[in-house]
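S.K.: got a structure for you, letters missing:
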């Protein structure tokens, strides 16, 4: 009996040892650790929405640049949401270290948000080119100045900072809650123009081949966008800021920018366009020199 009992104990000990070794191996191979920083980000509004591709990659790049100094991280995609809900979720701080891409607005600071001091698009997003409604195409192509342009209505997404910029410069603006609805409404002549960042239009032209991009002019105004997060997430905010500056310094940020946007900027042919400059008073509240990061459009193709 004692020999049998000893054998049973030996078998149990062997199983325990194998189980322990397996758990140890799995723990060693697993990239997720309890002390990893968890960072949250929203999902695109639709399957055709490619606007978040660059900023998602950029956020990961910033975090990758700080792994050696700050440790690992875990990236979590949250639900699909439009700009209005995106802001609301960021203010609520319901998701761990939730980051939203927003144009600067002093009101965000009063509502509990803080921003990473680095312009995500290097000044390029402030150049806007426009898709035209079928009924307006011929007339828009003949525009010589911004006064004539103000005769045409412009569609924009609800909550977009461009709405305030365009209205303050004297334009008629139609706000549309859904990103995809903007393209359908333009095609039905519900408004005359849909003006988009010059960095976005290549993907949108591909997703909506029924639309026509005007090539006669482009708008230009300061429109830096930043990663915003709740003010309680200062450790994550500072880490992302440090990572972006490291990526900018070593050239990897510019390489990522060109990878995402070179095709779009070249397709828009900025050198052939008249430039109509508009003002944006909102940027006066930015507390660092964001314009030192501005990229010349002509440098993108190099």
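M.R.: Happy to help now that I have it. Given the structure is predicted, the values throughout are model-derived calculations rather than measurements.
S.K.: C-alpha only now, for contacts and for neighbours.
M.R.: OK.
S.K.: and the most centrally placed residue in the chain, what element?
M.R.: Centroid-nearest residue in the chain: residue 55, 3.9 Å away (criterion: CA atoms, centre = their mean). Assigned by DSSP states H and E, residue 55 belongs to helix 52-64.
S.K.: contact partners of that helix?
M.R.: Applying CA atoms under 8 Å, 6 or more residues apart in numbering, the contact partners of helix 52-64 are 41, 43-44, 73, 75, 101, 120, 239-244, 246-247, 253, 256-257, 260.
S.K.: and if we set it to 6 Å?
M.R.: 240, 243, 244 (CA atoms under 6 Å, 6 or more residues apart in numbering).
S.K.: Find the nearest non-adjacent residue to the last one, please.
M.R.: It refers to residue 244. Among residues not flanking residue 244 along the chain, residue 62 sits closest, at 4.9 Å (CA to CA, 6 or more residues apart in numbering).
S.K.: got it, and the first one?
M.R.: Counting by CA to CA, 6+ apart, the nearest residue to residue 240 once its immediate chain neighbours are dropped is residue 62, at 5.4 Å.
S.K.: For residue 117, list the residues it contacts.
M.R.: Contact partners of residue 117, counting by CA under 6 Å, 6+ apart, are absent.
S.K.: Can you give me the distance of it to residue 104?
M.R.: 11 Å (CA to CA, to the nearest Å).
S.K.: this is the other structure I want to compare:
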């Protein structure tokens, strides 16, 4: 073989290796109006881009969302999905490999609440867990929050879909639906025309240890390491906080100083929060 031919063959294989692209499969939207999906997909893309020098290029493809519990099962089985995001729980931490970086920087358990507009005045007198026991709280059937609320002896009504929870509040089968201050306002805004009776109330905050994470199959630790490295790079460069402050899902929570005068009720959690997670957690503003 001529030297020139060998040279071009080597160049060809080198080029193919350089442009090789990894496809990452993840979930599609849970519903047509899904404010959180764009946030997490965007964050995943940024984390993959930040680590392209170390791991190569990657593209994201989505597979229809069959429901949270089904996604967890399929991810654990190594089918259809490479990565998904969900609130952490001790059970999920066993079934899946958790990327330790918290996606809301620890704010998932900082909960405002969707309530009926005509009831907002009564929440000014809610000061303790005992006061909350007078209310029925809506939550997702498989949300870790439901277990935490029940662990604190609160009355919980579980529903399978977000719109169903909103309807339960409208029909007075539930009194309130707690959602993170980083997503509640945006999630409600998307469906406000269908539920004009509802508002996102943030003068009372229910707070408990709960974090949102990317999860991968137990056999894909390298992917978890890549995503975590990317998120840490985004935090260290300041890109992550800017992303949170500008994204339509999370921007309504900033500046956090607006919550200085909010009444905060602390709940106990059965979940274990790792030191890595705590290291990246936002600080709640000091109360006046």
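M.R.: Great, that's in hand. Here the structure is a predicted model, which means the values were calculated and not measured.
S.K.: What's the match for the residue nearest to the centre of structure 1 in structure 2?
M.R.: Aligned counterpart of residue 55 of structure 1 in structure 2: residue 40 (TM-score structural alignment).
S.K.: residue ranges for the helices of structure 1, please.
M.R.: 2-29, 52-64, 67-70, 83-92, 106-110, 137-140, 146-149, 161-168, 179-187, 201-207, 234-250, 252-268, 297-300 (DSSP state H).
S.K.: quick one: what's aligned to residue 91 of structure 1 in structure 2?
M.R.: By TM-score structural alignment, residue 91 of structure 1 lines up with residue 76.
S.K.: and if you look at residue 115 of structure 1?
M.R.: Counting by TM-score structural alignment, the partner of residue 115 of structure 1 is residue 98.
S.K.: Surely its match and residue 218 touch.
M.R.: No: taking contacts as CA atoms under 6 Å, residue 98 of structure 2 lies outside contact range of residue 218: 8.7 Å.
S.K.: Mind checking which of those two has more residues around it?
M.R.: residue 98 (26 against 18; other CA atoms under 10 Å).
S.K.: Next, find the distance separating the more buried one from residue 189 of structure 2.
M.R.: Residue 98 of structure 2 is 31 Å from residue 189 of structure 2, by CA to CA.
S.K.: ditto for residue 79 of structure 2
M.R.: In terms of CA to CA, residue 79 of structure 2 sits 34 Å off from residue 189 of structure 2.
S.K.: Settle it for me: which of the two has more neighbours?
M.R.: Each of residue 79 of structure 2 and residue 189 has its neighbours counted (other CA under 10 Å); residue 189 has more, 17 against 12.
S.K.: Can you find the partner of the more buried one in structure 1?
M.R.: Checking TM-score structural alignment: residue 189 of structure 2 goes with residue 206.
S.K.: where does that match sit relative to residue 264 of structure 1, distance-wise?
M.R.: 11 Å.
S.K.: which residues sit against stretch 267-277 of structure 2?
M.R.: So stretch 267-277 of structure 2 is contacted by 89, 90, 100, 101, 102, 148, 208 (CA under 6 Å, 6+ apart).
S.K.: Buried members of those into PyMOL, please.
M.R.: Remark: buried members of those, expressed as a PyMOL selection using 16 or more other CA atoms under 10 Å:
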select buried, resi 89+100+101+102+148+208
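S.K.: and which of the contacts of stretch 267-277 of structure 2 is nearest residue 65 of structure 2?
M.R.: residue 89 (20.0 Å; CA to CA).
S.K.: how about the closest one, what's its partner in structure 1?
M.R.: Match for residue 89 of structure 2 (TM-score structural alignment): residue 105.
S.K.: Quick check: nearest residue in space to that match, chain neighbours excluded?
M.R.: In this structure, residue 105 of structure 1 finds its nearest non-sequential neighbour in residue 282, 6.3 Å apart by CA to CA, 6+ apart.
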